[in-house]
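Asker: sequence and computational prediction follow.
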Amino acid sequence: MTRPVRIGVQIQPQHADYADIRRAVAAVEEAGADIIFNWDHFFPLYGEPDGKHFECWTMLGAWAEATESVQIGALVTCNSYRNPDLLADMARTVDHISGGRLVLGIGAGWFERDYAEFGYEFGTPGSRIADLGAALPRIKARWAAANPAPTRDIPVLIGGGGERKTLRVVAEHATVWHSFGDAETVARKSAILDEHCAVVGRDPDEIERSVGVGRSGTPGDAAARMRDLGVSLFTVDVSGPGYDLGRLRHWLAWRDEQNATV
């Protein structure tokens, strides 16, 4: 399956006032990006460790009202921080506020400081992935029971590349698989995901492939190779306080060139 290229932007909610973040969201939507992400942490991941930072899901509710057409989501929500049924209801509510533009990005969690300072049990990578696998059926069951129901089948983006456990969860539950790494890494892990899909009886073409391209200035041979591997969602990231969107415009132009031939 050849999917059109989509371009995402992760607006990292760190080192900035909310007014700066809000202006960046408006500029990204005006530029024509397909999806805007934040992230689900409580402290900056780089730069001044105690710098300015804002919470993920209250922000997504605000973005749902402040935007009109762009999809929104977290890259990614930490499954450990909220009861799965509560998270499902939060997602359903933001889905309605946005008029059906939410993507539920979710992962097992990894940033130990968040856990320590907010009182969550850190556990082990294995226990966190097991918790994620147990949470996703609860999330989908809560959506099925909700009144009103979500506006549509909310896409579930799962981030992570653990080959034995995480990719099995992706095969079972994801609409989108998000990963990092070079083309060789993505090729290997994508093939393993296909194997998991065969085991669980899932068509691998149902799962969109997504990669983070960080602060890559312009698409080049690496992006073309990713495209050949079936990747269709490419996400650049920007941090506060400046939120420089210069790179984004190169990626949007490349998207339009690629999609003209699809």
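Answerer: Done, it's in. The structure presented is a predicted model; accordingly, all values stated were derived computationally and were not measured.
Asker: alpha carbons only for contacts and neighbour counts from here, please
Answerer: Noted.
Asker: just the strands in the protein please.
Answerer: 6-12, 35-38, 71-74, 77-78, 102-107, 156-159, 176-179, 208-214, 231-239 (DSSP state E).
Asker: adding distance to Arg22 and mean neighbour count, write the ones you listed out as CSV.
Answerer: Shown next, in CSV, are the strands of the chain (distance: least, CA to CA, whole Å; neighbours: other CA atoms under 10 Å):
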stretch, distance to Arg22, mean neighbour count
strand 6-12, 10, 24
strand 35-38, 12, 26
strand 71-74, 13, 27
strand 77-78, 20, 24
strand 102-107, 17, 26
strand 156-159, 24, 25
strand 176-179, 25, 23
strand 208-214, 21, 21
strand 231-239, 13, 23
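Asker: out of the ones you listed, which comes closest to Ala134?
Answerer: Nearest of the strands of the chain to Ala134, taken as CA to CA: strand 102-107 at 12.2 Å.
Asker: what's the closest one in contact with?
Answerer: Strand 102-107 is contacted from outside by 71-79, 91, 94-95, 132, 154-160, using CA atoms under 8 Å, 6 or more residues apart in numbering.
Asker: what do you get for stretch 10-26?
Answerer: Outside of stretch 10-26, the residues that reach it under the criterion CA under 8 Å, 6+ apart are 36-39, 43-44, 48, 51-55, 63, 66-67, 75, 235-243.
Asker: now with 6 Å, please.
Answerer: 36-38, 44, 51-54, 237-241 (CA atoms under 6 Å, 6 or more residues apart in numbering).
Asker: cool, stretch 40-51 as well?
Answerer: Stretch 40-51 is contacted by residues 14-15, 53, 56, 77, 114 when judged by CA under 6 Å, 6+ apart.
Asker: of the residues you listed, which pair is most distant in space?
Answerer: Every pair of these checked by CA to CA; the farthest is His15 and Thr77, at 19.6 Å.
Asker: closest one to Ala260 among the strands of the chain?
Answerer: strand 6-12 (12.6 Å).
Asker: ok and that closest one relative to strand 208-214, angle-wise?
Answerer: Calculated by axes from the mean of the first three to the mean of the last three CA atoms, to 10 degrees, strand 6-12 forms an angle of 50 degrees with strand 208-214.
Asker: what angle sits between strand 6-12 and strand 231-239?
Answerer: Using the same axes, to 10 degrees, strand 6-12 lies at 30 degrees relative to strand 231-239.
Asker: got another, please set it beside the one above:
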Amino acid sequence: MTQQPHAAGRPMRIGVQIQPQHADYADIRRTVDAVEELGVDVIFNWDHFFPLSGEPDGKHFECWTMLGAWGEQTSRAEIGALVTCNTYRNPDLLADMARTVDHISSGRLILAIGAGWFERDYAEYGYEFGTAGSRIAALAEALPRIKARWAKLNPQPTRSIPVLIGGGGERKTLKIVAEHADIWHGFGSAETLAHKNGVLDDWCATVGRDPAEIERAGGAPRSPDDGGDALYEVGTRLLTVECDGATGYDLGPLKEWLAWRDEKNRNA
């Protein structure tokens, strides 16, 4: 595999997803301090109401109130949810929430967003689950509203808030990415991401977007030895390490990825 043109000049970045499940908030707070001290680039949580693994009714905390606290707690790393579920909140309200956390964090918020998929969240909190198609259509409708609301707010965001879109559907989702995203978070192997990068580049050509404007992101394998170099070669420049409260927020894998990042950037 050869490096992709869209990655030219971009540094390698490492994020961590501190999953807000199976832990007390004091543990989450300590982990946020620890990963920022280690030098992580982005600190994510997720936007769900119940655990996604382990005990289904185990401890769990809400996403966006947590991000406001992280905005005050941290000083360097970017923050966000991987990813916000679009249909849990009115798009204009979400825009205002994002603008507020942007100001709290002095311009370090990433608005990471997706169409949503976890049916239990919808059922127990009274949201209409709909279909995959209807949720993707709602995402396409929401993003222009979010950007329009940012332009109207007083004060406006401190910066052009980066939009990360998660998902890999080639007919609809990647078109939305080409139209609206600054970062695309895909899923799968290096080979899969290489193929979808090509599809995204084609959509960029269709909508008149320079594909180099979109940073390519994905989930980190267990260790860099499990395919880190291949992901780098296909142009992935933001890899996020999962960190679960059920494991006591073990930071060993994250430390390996940060050392690998530093080596890649030194040799770039």
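Answerer: Structure's in. What do you need? Just so it is clear, the model here is predicted, and its values are computed rather than measured.
Asker: returning to what we had before: so can I have JSON lines of the strands of the first structure showing distance to Glu29 of the first structure?
Answerer: Output for these, formatted as JSON lines (distance: least, CA to CA, whole Å):
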{"stretch": "strand 6-12", "distance to Glu29 of the first structure": "10"}
{"stretch": "strand 35-38", "distance to Glu29 of the first structure": "8"}
{"stretch": "strand 71-74", "distance to Glu29 of the first structure": "9"}
{"stretch": "strand 77-78", "distance to Glu29 of the first structure": "21"}
{"stretch": "strand 102-107", "distance to Glu29 of the first structure": "14"}
{"stretch": "strand 156-159", "distance to Glu29 of the first structure": "20"}
{"stretch": "strand 176-179", "distance to Glu29 of the first structure": "21"}
{"stretch": "strand 208-214", "distance to Glu29 of the first structure": "19"}
{"stretch": "strand 231-239", "distance to Glu29 of the first structure": "14"}
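Asker: the first structure: helices as residue ranges?
Answerer: Secondary structure of the first structure by DSSP state H: the helices cover 18-31, 56-66, 84-97, 112-118, 125-145, 166-173, 183-200, 221-228, 246-259.
Asker: now do the buried residues in the shortest one.
Answerer: Buried residues in helix 112-118 of the first structure, counted by 16 or more other CA atoms under 10 Å: 114-115.
Asker: contact partners of it?
Answerer: So helix 112-118 of the first structure is contacted by 42, 122 (CA under 6 Å, 6+ apart).
Asker: ok, the fifth one next?
Answerer: Counting by CA under 6 Å, 6+ apart, the neighbours of helix 125-145 of the first structure from elsewhere in the structure are 84-85, 88, 108, 169.
Asker: that helix against the second structure, how far on average?
Answerer: Following the fit onto the second structure, the mean deviation recorded for helix 125-145 of the first structure is 0.3 Å by mean CA distance after the TM-score superposition for the first structure.
Asker: likewise for the second one?
Answerer: Average distance between helix 56-66 of the first structure and its aligned residues in the second structure, after superposition and using mean CA distance after the TM-score superposition for the first structure, equals 0.3 Å.
Asker: roughly how far apart are Gly116 of the second structure and Pro253 of the second structure?
Answerer: Distance, Gly116 of the second structure to Pro253 of the second structure, using CA to CA, to the nearest Å: 28 Å.
Asker: between these two, which one's more packed in?
Answerer: The residue with more neighbours, out of Gly116 of the second structure and Pro253, is Gly116; 23 against 16, by other CA atoms under 10 Å.
Asker: who's in contact with the residue at minimal distance from the centre of the second structure?
Answerer: Centroid-nearest residue in the second structure: Leu82, 3.7 Å away (criterion: CA atoms, centre = their mean). Neighbouring residues of Leu82 of the second structure by CA under 6 Å, 6+ apart: 44-46, 112.
Asker: what does it align to in the first structure?
Answerer: Aligned by TM-score structural alignment, Leu82 of the second structure pairs with Leu75 of the first structure.
Asker: give the contact list for the residue mapped onto Thr236 of the second structure from the first structure.
Answerer: The equivalent of Thr236 of the second structure in the first structure is Val231 (alignment by TM-score structural alignment). If you count contacts by CA under 6 Å, 6+ apart, Val231 of the first structure has them with 209-210.
Asker: Val231 of the first structure and Ala223 of the first structure, how far apart?
Answerer: To Ala223 of the first structure, Val231 of the first structure is 9 Å away according to CA to CA.
Asker: which residue packs closest to Asp182 of the first structure, ignoring adjacent ones?
Answerer: Setting aside the residues directly before and after it, Asp182 of the first structure is nearest to Ala222 in space (CA to CA, 6 or more residues apart in numbering), at 7.5 Å.
Asker: alignment lookup: that neighbour to the second structure.
Answerer: Per TM-score structural alignment, Ala222 of the first structure is aligned with Gly227.
Asker: which one of the contacts of stretch 10-26 of the first structure is nearest Thr218 of the first structure?
Answerer: Asp237 (12.8 Å).
Asker: name the nearest residue to the closest one, sequence neighbours excluded.
Answerer: Asp237 of the first structure sits nearest to Gln10 (CA to CA, 6+ apart), 4.5 Å away.
Asker: residue in the second structure matching that neighbour?
Answerer: By TM-score structural alignment, Gln10 of the first structure lines up with Gln17.
Asker: ok, now Glu112 of the first structure?
Answerer: With TM-score structural alignment as the criterion, Glu112 of the first structure pairs with Glu119.
Asker: from the contacts of stretch 40-51 of the first structure, which is closest to Glu29 of the first structure?
Answerer: Distances from Glu29 of the first structure to the contacts of stretch 40-51 of the first structure, taken by CA to CA, are shortest for Cys56, at 18.5 Å.
Asker: ok, now how distant is the nearest residue to that closest one once chain neighbours are set aside from Val70 of the first structure?
Answerer: Leaving aside its sequence neighbours, Cys56 of the first structure sits nearest to Asp40 (CA to CA, 6+ apart; 5.0 Å). Asp40 of the first structure is 19 Å from Val70 of the first structure, where distance means CA to CA.
Asker: so between these two, which is more surrounded?
Answerer: Asp40 (25 against 21).
Asker: roughly how far does the counterpart of Gly218 of the second structure in the first structure sit from Trp177 of the first structure?
Answerer: Gly218 of the second structure maps onto Val211 in the first structure, with residues paired by TM-score structural alignment. If you measure Val211 of the first structure against Trp177 of the first structure using CA to CA, the figure is 8 Å.
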